[in-house]
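**Q** Predicted coordinates and the sequence they were generated for:
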Amino acid sequence: MKVIYIGTIVPNDYINNYPSTSVAANNFQSGLLKGIAKDKKIKLKIYSVPARRGWPGKSSVFFSRNENLPFYYGLNVSILSFINIKFYKEISIRFHTFCSLLKELCLKSHEKCCIISYNGDGRLTASIRFLRHFLNFKYICMVVDPPEYKGTTSRKGMLWKKIYQYNKNAYMKSVYAADALVVLNKSFITINKIKSKYIVIDGGISLDEIETIKHEKPRVYYDKKNFNIVFTGTLHEHSGVLRLIDMFEQSNIQGALLHIYGSGVDQVKVKQRADRNTKIIYHGPVDFNTAISAQYEADLLICPNPITHPINQVAFPSKLIEYLGSNTPILVTKLPSIGLEYNDAVVFYDDTLDDFKVKVKMIMNMSNNALNVLTENAMHLAHDSKEWDAQSKKLLKLIKDTI
């Protein structure tokens, strides 16, 4: 049985070479693919077109060469080459994706085969839809970053709106063309009236990391001069980082500092806000280990995803699962996708300034015993149902049922 994966994954040892790569997205792909690779009956081939845009101060024009990067026990990730110049990039990605998939499908074509794509990005999935007219294989689409609804886009102007609508339509064509789906949130299936089989995987965490943390001594909370609130993740409208800064400044909580780690389209604005306020520290883009260390050392972790943002109606904040293993209290907005199993593991707030201020102060004043109970509940939740081996088994079953 052959499984061909096309996504945006970069092996962790090389992630600094691709500064625009989302750590959460990379961990999501890595965790599931390692689980698939453990099944000896599956021949797994991984292709990737990593995000490698030039952020402010870095050149955005370059040629990315095809290379094979070691990933997991002899398995490589094949980085597809492309030219990072606007429309040339689109053309080169589509061309190399098509050639790579065609080559894999023609090799031992008698084998049962399944292609899995990370999201329905038309650059990666147009070739899949085209090849299905001529070749026999099954297709599973991971809907991790669904297109935003109600026509929202951060770009202004008629041209950008048309491009956005085109990309959204291409994404949804891939979703409807798939034999099966992996979604973060069941509401995506309901809203779009999708009839294909699907599974829900809202993220995962490494069991090894959890076990390491569990054997550490109990943490002592708020025994330092400052109460450190930490956000790690993508700096984008749907992650709510600018709204978090607004609430933090307006709440004016004595002794609290806000630490922000990450990169994204709001990176410049975040840096500007931090430069004007000594209580806000922007640490910039960091590697996975640094982000994890920051989570362990924090007094409070926060997922401030705006409840009313369209994408948060159908997506799940996968960063939340990463937070579960940190042994640190978590404050999170109550999104529709967050199930009842999280009620005893995190503290929710309703995305208003008043409730934000109340909940932060409540956590600051909680006893060490109460905080330890909260973080232990989070650790148990991560251990029992969110570790990657358990999540990847769900995907393996879907692959076998689909083929």
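**A** Now that the structure is in, tell me what you want to look at.

**Q** can we go C-alpha only for contacts and neighbour counts from here?
**A** Fine.

**Q** Check the offset of stretch 305-319 from the chain's centre.
**A** Averaging C-alpha coordinates over stretch 305-319 and over its chain gives two centres that are 12 Å apart (CA atoms, centre = their mean, to the nearest Å).

**Q** what about it, start to end distance?
**A** Counting by CA to CA, to the nearest Å, you get 10 Å between the two ends of stretch 305-319.

**Q** Pull the residues that contact that stretch.
**A** 24, 144-150, 184-188, 202-204, 233, 238-241, 303, 332-338, 351 (CA atoms under 8 Å, 6 or more residues apart in numbering).

**Q** tell me which residues of it are tucked away?
**A** By neighbour count, with 16 or more other CA atoms under 10 Å as the criterion, the buried positions of stretch 305-319 are 305-307, 309-319.

**Q** let's bring in a second one:
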Amino acid sequence: MHILYVSNLCSDEKFKEIFNNSSIKPQQQAQKFHSLLSKGLINQVESVYVMSSLPINRSTDNNVSLSGCKEIKNSTTYHYLKGIKYPVLKHLSIFIRGISNSFIWCFQNRKRDRLVICDVLNLTVSISAFLASKIFGVRSIAIVTDIPDYMQNYTLLKKNGIRSLFSNLYKRLCNYFMYRYDSYIILTEQMNNVVNPNRKPFVVIEGMVDLDMKDVPNILDNKYSEKIVIYAGALYEKYGVKKLIEAFLKLKMDDARLWLFGSGEMEDEIRSYEQLDNRVRYFGVVPNEDIVKKQLKATLLVNPRPSNEEFTKYSFPSKNMEYMVSGTPILTTPLQGMPKEYYDYVYLIEDESVEGLTQTLIDILSKPKEELHEKGLKTKEFVLEVKNNVVQATKVLKKLS
């Protein structure tokens, strides 16, 4: 089996280069998801050829190479389509080069068992590969990690004028092509009714964890002396971040700390909370590997995303998987898209009011540190056994190839 994997994925080294040279940081969640899946696939197939539009923007320093170069890392070939930083020209040039390279790959592998896997949200490059797959009769799989119609509703920010026009065009094109793939990789069962109305083959993988984390220990003696509660992700009120902070402020524990990582509309507000209570600390956007190191030493990892929001049917936060494999216990709401099998391995926020969340934090942070540590280790064992990236990649190939 030979796979053309289409997204904005790049090698770990290239992503680090882009991250360090950008004032507006690229999304680390998408990079991690596609990196884990591609690394899981390479263990099962003869070759993985990644065709990527690099996650660059006009804030990216000119030191980052934008030329159409290739890298080979761990038996995976990365082909970065040459891009231009200016939006319209960028998409046009990537589409043209994507069509050309997709045709070449399909032709060169015409006598082999082939599969095209596309991140449908990376619209420009996925359309080019999708069209090539139809012309050459290659099976196509859509990776759908979010519902296009919901993506613009997560924040309070409104798009007006030309930006609104392009946003609506993006959603229409996403939906048009999304319905036409041969099969689907989705995050929740509920997503299937939306993205797969023609009832084609699909597989649900809520996410995946890095199998290599089995060699990264979570040691009780290495924990911070204070009770560190961490939230790492998008800083939007709609994600429950404000409610988490307000609940924490009501917590009467001098040795408790709330650390927040990420970016979003609440950044300035969070800085004001820092001035109000010195137990709250905002770190901004930092490399994922640094966040993981802090998660290993923390007391509790929290995802306060409200479970009553409609969009939670169609998402399984990647942060939950990252939290779980760290070996530090996780506190989360009972998200509609989260299977019941996870309930035994997480602490649940059953009362999602500010007062209820405060009481939940009190209950958990008052537990013996040994009990919390044991909970986290059992959670890590669970996800490493049944949700690691090799297991999930095998599941994809068995059901869809």
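**A** Yep, that arrived. Since we're looking at a predicted model, the values are computed, not measured.

**Q** picking up where we left off before, need the max-distance pair from the buried residues of stretch 305-319 of structure 1.
**A** By the measure CA to CA, Pro310 and Lys319 form the most distant pair in the buried residues of stretch 305-319 of structure 1, at 18.0 Å.

**Q** Helix, strand or coil: sort out Ile104 of structure 2 for me.
**A** helix (DSSP: H, G, I helix; E, B strand; the rest coil).

**Q** Identify the residue of structure 1 aligned to it.
**A** Residue mapping for Ile104 of structure 2 onto structure 1 gives Lys103, with TM-score structural alignment as the criterion.

**Q** now Arg305 of structure 2
**A** So, by TM-score structural alignment, Arg305 of structure 2 is matched to Asn305.

**Q** ok, that match to Ala51 of structure 1 distance?
**A** With distances defined as CA to CA, the gap from Asn305 of structure 1 to Ala51 of structure 1 amounts to 22 Å.

**Q** same question, Ile253 of structure 1
**A** Taken as CA to CA, the span from Ile253 of structure 1 to Ala51 of structure 1 is 37 Å.

**Q** what's the answer for Tyr349 of structure 1, then?
**A** Tyr349 of structure 1 sits 32 Å away from Ala51 of structure 1, going by CA to CA.

**Q** The two - which one has more neighbours?
**A** Each of Tyr349 of structure 1 and Ala51 has its neighbours counted (other CA atoms under 10 Å); Tyr349 has more, 20 against 14.

**Q** List the buried residues in stretch 107-125 of structure 1.
**A** Under 16+ other CA under 10 Å, the buried positions of stretch 107-125 of structure 1 are 113-125.

**Q** ugh, typo on my part, it should be stretch 25-38 of structure 1
**A** Using 16+ other CA under 10 Å as the burial criterion, the residues of stretch 25-38 of structure 1 that qualify are 25-37.

**Q** And it, how far out from the chain middle?
**A** Between the centre of stretch 25-38 of structure 1 and the centre of its host chain there is 12 Å, according to CA atoms, centre = their mean.

**Q** ok, now stretch 119-132 of structure 1?
**A** Centroid separation for stretch 119-132 of structure 1 versus its chain: 21 Å, with CA atoms, centre = their mean.

**Q** same thing with stretch 62-77 of structure 1?
**A** Averaged over its C-alpha atoms, stretch 62-77 of structure 1 has a centre that lies 21 Å from its chain's centre (CA atoms, centre = their mean).

**Q** cool, and stretch 381-393 of structure 1?
**A** Taking mean C-alpha positions (CA atoms, centre = their mean), stretch 381-393 of structure 1 and its chain are 16 Å apart.

**Q** ditto for stretch 182-202 of structure 1
**A** Using CA atoms, centre = their mean, the distance between the centre of stretch 182-202 of structure 1 and that of its chain works out at 17 Å.

**Q** Identify the residue of structure 1 aligned to Lys200 of structure 2.
**A** Mapped onto structure 1 by TM-score structural alignment, Lys200 of structure 2 lines up with Ser196.

**Q** re earlier: can I get the buried residues of stretch 305-319 of structure 1 in TSV with distance to Asp389 of structure 1?
**A** Shown next, in TSV, are the buried residues of stretch 305-319 of structure 1 (distance: CA to CA, whole Å):
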residue	distance to Asp389 of structure 1
Asn305	27
Pro306	30
Ile307	30
His309	31
Pro310	31
Ile311	27
Asn312	26
Gln313	27
Val314	25
Ala315	22
Phe316	19
Pro317	20
Ser318	16
Lys319	18
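
**Q** Burial check on Ile127 of structure 2, number of neighbours?
**A** As a burial measure, Ile127 of structure 2 scores 23 neighbours (other CA under 10 Å).

**Q** which secondary structure elements does the one helix or strand it maps to contact?
**A** The secondary structure element spanning Ile127 of structure 2 is helix 123-136 (assigned by DSSP states H and E). The criterion is 3 or more CA pairs under 8 Å, 6 or more residues apart in numbering; DSSP states H and E, and the helices and strands that helix 123-136 of structure 2 contacts are strand 2-7, helix 87-108, strand 114-119, strand 139-144, helix 161-178.

**Q** Strand 139-144 and that one, what's the angle between them?
**A** Between the axis of helix 123-136 of structure 2 and that of strand 139-144 there is an angle of 160 degrees, by axes from the mean of the first three to the mean of the last three CA atoms, to 10 degrees.
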